[in-house]
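Build me a model:
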Amino acid sequence: GGNPQATIIGYDMKMSVDQAALINGTSSHVLDYDDTLVSFLGHPSVTLFPSLLALSEWHGKSGRDFLTAYLVGLQAGGTIGVCAGLDHYMAGWHATSTLGHLASAAGCAKLLGLNVTQTQNALGIAATQSSGLKRVFGTMCKPFHAGRSSQAGLMSALLAGNGFTSAEDILEGPQGFFQVLKGKVNEDVMGLLGLGWDVVNISQKYHASCHATHSPLEAAVEIVNSENIPLEAINKITIRSSKMALDAAGKEIPSTGLEGKFSIPYCVANALLRGETGTQAFTDEKVNQSEIKALMQKIKVILDPGKTALEAHVDVETMDGKKFSGFSDILQQIPPLSIKKDRVGKKFLDLCGSYLSKKKAEQILRKVQTLENMSNMKQIAEELSTPASKRKSRG
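From the prediction side, this is the model:
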């Protein structure tokens, strides 16, 4: 476990700061229920929160320090993501991991107060470690990517702060990040720096599956509910999605709960049949039930070259030949902050419900919602540490 420097969330346990980032980052992505940022090409917070929490606890940083570093890391990751572009993602790189290394390094560099040269080195150290292949989606390696990127970014900043060096042009230089990992140098992006914050464009998840499943899921449910179509009356459902969506969530016949999270047919069938899209929907048993497989056989997902992101067009045809159509673009449906705050709060309490008492969960939520006023992040770390005696029984 190393030196007891930082809390392991949910346990009365501390480990070294880098191990805490790895474990908390991995566990935070296991459910695939975390936020998405288009410019980041993936899930930013799961790479930033664990490393910044561990480092803040270790150094006794304030909530404002933590949030400032989070914004810096998020902005750095999003900006590099725009430069990398879809070519990077479509080549097979898991951007949450590749860009997460850099975002975590940038955020930790800010939290540690590194100078420009040290920050360049931190990014260089992180970039040369950057990896993560999409081939492992639907396995335990995907959440491991998140934890590893958070850990690597933290270690990169610590190394740079102690004089460790790397290439200063690691992003745009010959045989650097962009050239090797199928990115590009986008000069237009440079002119946009400082004009806005990516944090306002974060999209939260309200279904515990890959974000590429959300648009077809919501469009199909809207059609069936608004038209009062009995499930037994459905002849077929045709979903038209982008290459990006199919690349991420194109598993046609999942056999495990993890694979189900990356299967558009399963996620649509599950939402229609059961109406529950939270964590309990993604077990091995539920993915393999005969009734869900029967409905999945009626669902066909096809590539629509005209679609470029996570939007989806859905057609439902009934046994008597009637056709109904719908469209959804989940990433364009970001609600106002007040509504988002309420929905995220309810989601948090729901996820904690089987683990913490309602009183304890509400106490943590209140402190998180006023994090900018916290004088020392050790306070929130202590709240997130839960002795076994205070946890709800899961048996």
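
from here on, contacts and neighbour counts on C-alpha atoms
Fine.

Would you mind measuring from the nearest residue to residue 308 once chain neighbours are set aside to residue 307?
Counting by C-alpha to C-alpha, 6 or more residues apart in numbering, residue 308 lies nearest to residue 242, which is 5.3 Å off, once chain neighbours are set aside. The spacing between residue 242 and residue 307, counted by C-alpha to C-alpha, to the nearest Å, is 5 Å.

With neighbour numbers in mind, choose between these two.
Between residue 242 and residue 307, counting by other C-alpha atoms under 10 Å, residue 242 is the more crowded of the two (20 against 16).

residues touching the more buried one, list them.
Listed by C-alpha atoms under 8 Å, 6 or more residues apart in numbering, the contact partners of residue 242 are 303, 304, 305, 306, 307, 308, 309, 310, 311, 312.

helix/strand/coil for the third one?
With DSSP: H, G, I helix; E, B strand; the rest coil as the basis, the three-state label of residue 305 is coil.

how much space between the residue nearest to it when sequence neighbours are not counted and residue 97?
Among residues not flanking residue 305 along the chain, residue 242 sits closest, at 6.3 Å (C-alpha to C-alpha, 6+ apart). Residue 242 is 22 Å from residue 97, where distance means C-alpha to C-alpha.

this one as well, want them side by side:
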Amino acid sequence: MDAPASLASLAELCAAPVTPAERAAAVRPLADTLGVMLAGLADPRAADLAATLGLSAEPRRARLPGSALHGAASDVALMAGFAAHLLDFDDDETEVAMAHLSAPVLGAALALAARAETPVAMLLDGYVTGCRMMLALGSMANPALYRAGWHATSALGSFGAAAAAARLLGLSPARAAEALGLAASGAGGPRGAFGGEGKPLQVGLAAANGLRAAELAAAGWTAAPGALFGARGLLGRMTGGALAPLRQPQAFPPPGFVTKLFPSCTATHAAVAELLALRPRMTAPPAEILCAVDPFVPAILIPGLPAGPDAARFSLAYCLAVAARTGALGPEAFEAAAFDADGPRDPEIRALMARVRVTADESLPRGPSGIATGAVVTLTAQDGSRLTGRREAAPGSAAAPLTDTQLAEKFAACLAPVARPSEARALWQRLLSPTDFPSAGALLDALPLALTDRKDPR
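Below is the predicted model:
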């Protein structure tokens, strides 16, 4: 197989200029991801991971934002990437990278920015650079990589993290190429991890892997030329050789970028949004919910009764049933208390889930990924009345962007475990003007503490 690109050509992206418009466009995704990360750090599982990694209050090389804990930069990156993805509330890119961009990239970037007086503009540049890298590799490897069963957030996130770290460490293009090659040795992550704690873990591992590869490249380590491309390279093996030529990514954010409104798999969002739009017009409670989606979507989701919150985020039936019953799909729907050992605790939600039917619709518009993100929802009420609605774009996408009010409300909901609503709103406004902070470290110091030393086991 001829190599469609080289590490050297890929590394040129690490030094490509970031425009003022791209820097400005990165502000809201950065702030949104910080909110989602803080919500993840407040989850008890983050304390488990921090204890396993040996993070402590003793000052060391890097501090975990949103905490008083320190550790090796790669461990801080792992924690930040894991926390940002733990609740599946982080942004997504559905068309080219087919991956959550911010969690792995910012996981690495924040770990470096938190240990030095990094200018905020440099943090933003590192973030945009890492996202571009994931998009560039996605343009080569997708949809073959995703359809082959790989979690693109993890597989491509290692290289996004490496590119962001290379930018923040000031690596030359030659050294950045070595970082990308070294990152290939630790990249991976199956879609089979969906619905379990391994999914956010592998995103955190991608952040740590990319940062560590950049640090090793800075120390003089080298990679084999065929580590990423070529007959035995990682991407070639992951895609079965179906690699397209390298394309320069479009300006950030890309058209497929989605800022999530619901803490669930992106494949559920258009359907949930359409159900919530139809619900006020119903004349009686729903007797049946029919949802038509792209034929590939069921392969992304998880059928049956979800055993807990992680699986429930990938259950279209659960998400629709909760939205129909409560008129919302927020973080409370995915709390551990909402589930018994055998599924959702609420008997009405369980009963409604049994009356959700999912079918395929070939007419929904598809982008470069070849997978439509829209949905057609039909609600049949108990009095026999019927409502049907079609939504071709998820809320938070370029076609249906979230309002400033929605973004601020989401941020406040994420910070609810650690800050009062007024404090969260004030912090959100400060984060929208990040260059007012004297450094990226000062910006991160403004975050409330969501995770401290774990004193007692769960």
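
ok so, going back, the residue nearest to residue 308 of structure 1 -> structure 2?
Aligned counterpart of residue 242 of structure 1 in structure 2: residue 294 (TM-score structural alignment).

Give me the buried subset of the contacts of residue 242 of structure 1.
307, 309, 310, 311, 312 (16 or more other C-alpha atoms under 10 Å).

got those as a markdown table, with distance to residue 11 of structure 1 and secondary structure columns?
A markdown table is the format used below for these (distance: C-alpha to C-alpha, whole Å; DSSP: H, G, I helix; E, B strand; the rest coil):
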| residue | distance to residue 11 of structure 1 | secondary structure |
| --- | --- | --- |
| 307 | 44 | coil |
| 309 | 38 | coil |
| 310 | 36 | coil |
| 311 | 39 | coil |
| 312 | 41 | strand |
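
Which of those residues sits closest to residue 349 of structure 1?
Set against residue 349 of structure 1, the nearest of those by C-alpha to C-alpha is residue 310 (27.7 Å).

what's the counterpart of the closest one in structure 2?
Using TM-score structural alignment, the partner of residue 310 of structure 1 in structure 2 is residue 373.

How about residue 177 of structure 1?
Checking TM-score structural alignment: residue 177 of structure 1 goes with residue 234.

Which residue, neighbours along the chain excluded, lies closest to its match?
Setting aside the residues directly before and after it, residue 234 of structure 2 is nearest to residue 228 in space (C-alpha to C-alpha, 6+ apart), at 4.8 Å.

isn't there a strand covering the one you found?
No - assignment of residue 228 of structure 2 by three-state DSSP gives coil, placing it outside any strand.

Which residues are in contact with it?
For residue 228 of structure 2, the contacting residues are 7, 180, 181, 184, 234, 235, 236, by C-alpha under 8 Å, 6+ apart.

got the contact list for the spatially most central residue of structure 1?
Nearest to the mean C-alpha position of structure 1, counting by C-alpha atoms, centre = their mean, stands residue 43 at 3.0 Å. If a contact means C-alpha under 8 Å, 6+ apart, then residue 43 of structure 1 has 34, 35, 36, 37, 96 as its contacts.

Roughly how far does the counterpart of residue 372 of structure 1 in structure 2 sit from residue 336 of structure 2?
Alignment note: residue 372 of structure 1 maps to residue 435 in structure 2; criterion TM-score structural alignment. Look at residue 435 of structure 2 and residue 336 of structure 2: by C-alpha to C-alpha, they are 38 Å apart.

More neighbours: the two, which one.
Between residue 435 of structure 2 and residue 336, counted using other C-alpha under 10 Å, residue 435 has the larger neighbour count: 16 against 13.

Pull the contacting residues for the closest residue to that one other than its chain neighbours.
Distances taken as C-alpha to C-alpha, 6+ apart place residue 120 nearest to residue 435 of structure 2, at 5.8 Å, with adjacent residues excluded. Residue 120 of structure 2 makes contacts with 434, 435, 437, 438, 439, 440, 443, as judged by C-alpha under 8 Å, 6+ apart.

element containing the residue nearest to the third one when sequence neighbours are not counted?
For residue 437 of structure 2, the nearest residue in space outside its immediate sequence neighbours is residue 443; the separation is 5.7 Å by C-alpha to C-alpha, 6+ apart. Remark: residue 443 of structure 2 resides in helix 440-445, with elements defined by DSSP states H and E.

Okay, buried residues for that helix please.
For helix 440-445 of structure 2, a neighbour-count test (16+ other C-alpha under 10 Å) marks 440, 441, 442, 443, 444, 445 as buried.

Contacts only, for residue 309 of structure 1.
Contacts of residue 309 of structure 1 by C-alpha under 8 Å, 6+ apart are 242, 244, 245.

out of these, which one sits closest to residue 323 of structure 1?
Nearest to residue 323 of structure 1 among those is residue 242, at 21.9 Å by C-alpha to C-alpha.

And the closest one, how far from residue 115 of structure 1?
For residue 242 of structure 1, the distance to residue 115 of structure 1 equals 42 Å [C-alpha to C-alpha].
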